[in-house]
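Peer 1: Task: produce atomic coordinates for the following.
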Amino acid sequence: MADYFTHFSCLLPMPADDAEACVRQRHADLALDPDAAGGFEVSVDRDALWLRDCNGHVDLDALVNFIIGCGRVCGLSGLFVIEYAQTCSRPRPGAFGGGAVVIDLDACEVVEEMGTGIWSEEVIARHGQTAPLLAA
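Peer 2: Predicted coordinates:
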């Protein structure tokens, strides 16, 4: 049997005091609802909040909501990108890929997201083909 994983690691730049406040809030939220963990961990790394998957089963929506919440509370602005990898414990067609989510911290919303599977289908379609030669 194969196990599927989503991995990521990123730094959200912010003053250390704000990063520590986000970590404290995360711990308080998890104390109230441990089921809302979302499969990611947070800690302070100098002047940034370090976010990463803790078991390869991250809930990207929960992660995005956490980042938007931190951005709102800490007054962050600009675009922030989460890149992730999708892997598998065994070789399986279509089991590997990745993607990215772009968050507008000013508007507190996702402005674009892309997965490599959808992206490759769009490229193939632009070139007039309906399916890849080596379909997954």
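Peer 1: Could you use CA atoms for every contact and neighbour count after this?
Peer 2: OK.
Peer 1: As a check, name the ranges of all helices in this protein.
Peer 2: Ranges of helices in the chain, per DSSP state H, are 16-32, 60-74, 116-126.
Peer 1: quick one: the longest one to chain centroid distance?
Peer 2: So that's helix 16-32. Offset of helix 16-32 from its chain centre (C-alpha atoms, centre = their mean, to the nearest Å): 18 Å.
Peer 1: Would you do the same for the sequence below? I want to compare the two.
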Amino acid sequence: MADFFTHFSCVLDVGTVDNAWMHDETTGDPQQVVEFVLRCARAFRLRGRWGFQWANSCSRPRIGAFSGGAHLLDLGRRKTISWMTTDRWLAMALNGGNPDAGGQGDDLA
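Peer 2: Below is the predicted model:
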């Protein structure tokens, strides 16, 4: 069994962080946050842009165990506008890609 553990954390900006902190004691999944927010947008007829950042951390130094990213949603259209992860962004930039592109999509095939 591994002697480290990974944590996932995300803060939802809803006016107060007291009721908007989401975390998982294992790996977490930002897509689950997206699905939750889009369900809320549908149920409450929310409009406009909304986004969140997430972080994956580790209890010990491990290569590849630390990362994070961001996700931008259009609540009215109920879809993703853009997203990025830190590891994808860095890999694209190191491979000569445009670091301003954000790291979205499957550009690293």
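Peer 1: just to revisit the earlier point, of the helices of structure 1, which is nearest Asp106 of structure 1?
Peer 2: Nearest to Asp106 of structure 1 among these is helix 60-74; the distance by C-alpha to C-alpha comes to 8.1 Å.
Peer 1: what's the average distance of the closest one to structure 2?
Peer 2: When structure 2 is superposed, helix 60-74 of structure 1 averages 1.2 Å from its matched positions, counting by mean C-alpha distance after the TM-score superposition for structure 1.
Peer 1: try stretch 115-124 of structure 1
Peer 2: Stretch 115-124 of structure 1 differs from its equivalent in structure 2 by a mean of 0.7 Å after superposition (mean C-alpha distance after the TM-score superposition for structure 1).
Peer 1: What's Arg45 of structure 2 aligned with over in structure 1?
Peer 2: The alignment partner of Arg45 of structure 2 in structure 1, by TM-score structural alignment, is Gly75.
Peer 1: contacting residues for that match?
Peer 2: By C-alpha atoms under 8 Å, 6 or more residues apart in numbering, no residues touch Gly75 of structure 1.
Peer 1: which of the helices of structure 1 sits most buried?
Peer 2: Here the criterion is mean neighbour count by mean count of other C-alpha atoms under 10 Å, and of the helices of structure 1 the winner is helix 60-74, at a mean of 17.
Peer 1: what's the distance between Phe80 of structure 1 and Val42 of structure 1?
Peer 2: Distance from Phe80 of structure 1 to Val42 of structure 1, counting by C-alpha to C-alpha, to the nearest Å: 16 Å.
Peer 1: What of Asp3 of structure 1?
Peer 2: 24 Å.
Peer 1: Alright, I will stop here.
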